[in-house]
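1. This is the structure alone, sequence omitted:
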């Protein structure tokens, strides 16, 4: 008896509108689509997911007190170089990074997770340059 191994020849593109959707719900939807967990032949050791295009990233919603309570930190590499910004400041400056940070935290760590990072495209406005791929629109609740 042979073991069935699905082929990774199918690459779908989907568009998700982030306007008015809570960040956590949006990130779980995107991470599961990138991993391929929506497919009936999901295999954890293969990358079978879709390419996900997120539009209207600046209109994503953070519930509760997360807008001022959530803090993003990064280290510059210099002494005393720990920089922090709140979610409100991050959404005003670069809303794409807020969604990317949430999604990348839900992807696997390691070689496979790093290769999945290229499947996420996030844009602050409504337009995106991926119309040639004919992406399907999916609803985020």
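-> That came through, no problem. In this text the structure is predicted, and so the values were computed from the model without any measurement.
2. Please make it C-alpha for all contacts and neighbour counts, starting now.
-> Noted.
3. Next secondary structure after the longest helix belonging to the chain?
-> Identified as the longest helix of the chain according to DSSP state H is helix 23-35. Note on helix 23-35: by DSSP states H and E, the next helix or strand toward the C-terminus is strand 51-55.
4. And here is the other one:
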């Protein structure tokens, strides 16, 4: 008779939160969004589990200076619909960048996160600001440079 004493050990998420600050000035939208999603999911941590929420918060500054390649500034569109007939609003990248530059990065990262309750929780940990200033100075964030 064989008795298996091997038990699966699942490490609990640590309670210490990691804060990252990423400067989006002159960065490519797709490349920086994929790095943000990678860190938000916790894939850069040794204790990564796909179903566990990581204790990582990300602050993006200078979102109004994000760039895209090719003809995307004129051709990329963002659609919004209220559900009523004839209420479809279509805006180009330039229009959204002038009015709501934070929505561009949030929209790109949201598409790269899981489409379930975990993805919604992770998106709440992303803070995007259009300028250099942010109210999270007391957390002692880690400044990341993306090249």
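-> Ah, there it is. These numbers were taken from a predicted model, which means no experiment stands behind them.
5. TM-score for this pair?
-> Scored against TM-score structural alignment, normalised by the length of the first structure, the superposed chains reach a TM-score of 0.97; 141 aligned residues with a C-alpha RMSD of 0.9 Å.
6. before we move on, back to that, the second structure: matching residues for the longest helix of the first structure?
-> Per TM-score structural alignment, the counterpart of helix 23-35 of the first structure in the second structure is residues 29-41.
7. now the longest helix of the first structure, how far from the centre of its chain.
-> Here helix 23-35 of the first structure is found 6 Å from its chain centre; the criterion is C-alpha atoms, centre = their mean, to the nearest Å.
8. next one: stretch 104-111 of the first structure
-> Worked out by C-alpha atoms, centre = their mean, stretch 104-111 of the first structure lies 11 Å from the chain centre.
9. How about the aligned residue in the second structure for residue 74 of the first structure: what's its closest non-neighbour residue?
-> Under the alignment (TM-score structural alignment), residue 74 of the first structure pairs with residue 80 in the second structure. Distance criterion C-alpha to C-alpha, 6 or more residues apart in numbering; nearest residue to residue 80 of the second structure, sequence neighbours excluded, is residue 89 at 5.1 Å.
10. if I pick the one you found, what's in contact with it?
-> By C-alpha atoms under 8 Å, 6 or more residues apart in numbering, the contact set of residue 89 of the second structure is 79, 80, 81.
11. Could you give the number of residues near residue 73 of the second structure?
-> 15 (other C-alpha atoms under 10 Å).
12. Show me the helices in the first structure, by range?
-> Under DSSP H, the first structure gives helices at 23-35, 66-69, 87-93, 95-104, 111-116.
13. Flag every buried residue along the second one.
-> Spelled out, that is helix 66-69 of the first structure. Across helix 66-69 of the first structure, burial judged by 16 or more other C-alpha atoms under 10 Å covers residue 67.
14. Residue 123 of the second structure: what's its closest spatial neighbour, skipping adjacent residues?
-> Distances taken as C-alpha to C-alpha, 6+ apart put residue 110 closest to residue 123 of the second structure, at 6.6 Å, once the chain neighbours are dropped.
15. no, scratch that, I was asking about residue 81 of the first structure
-> The nearest residue in space to residue 81 of the first structure (C-alpha to C-alpha, 6+ apart) is residue 75, at 5.6 Å.
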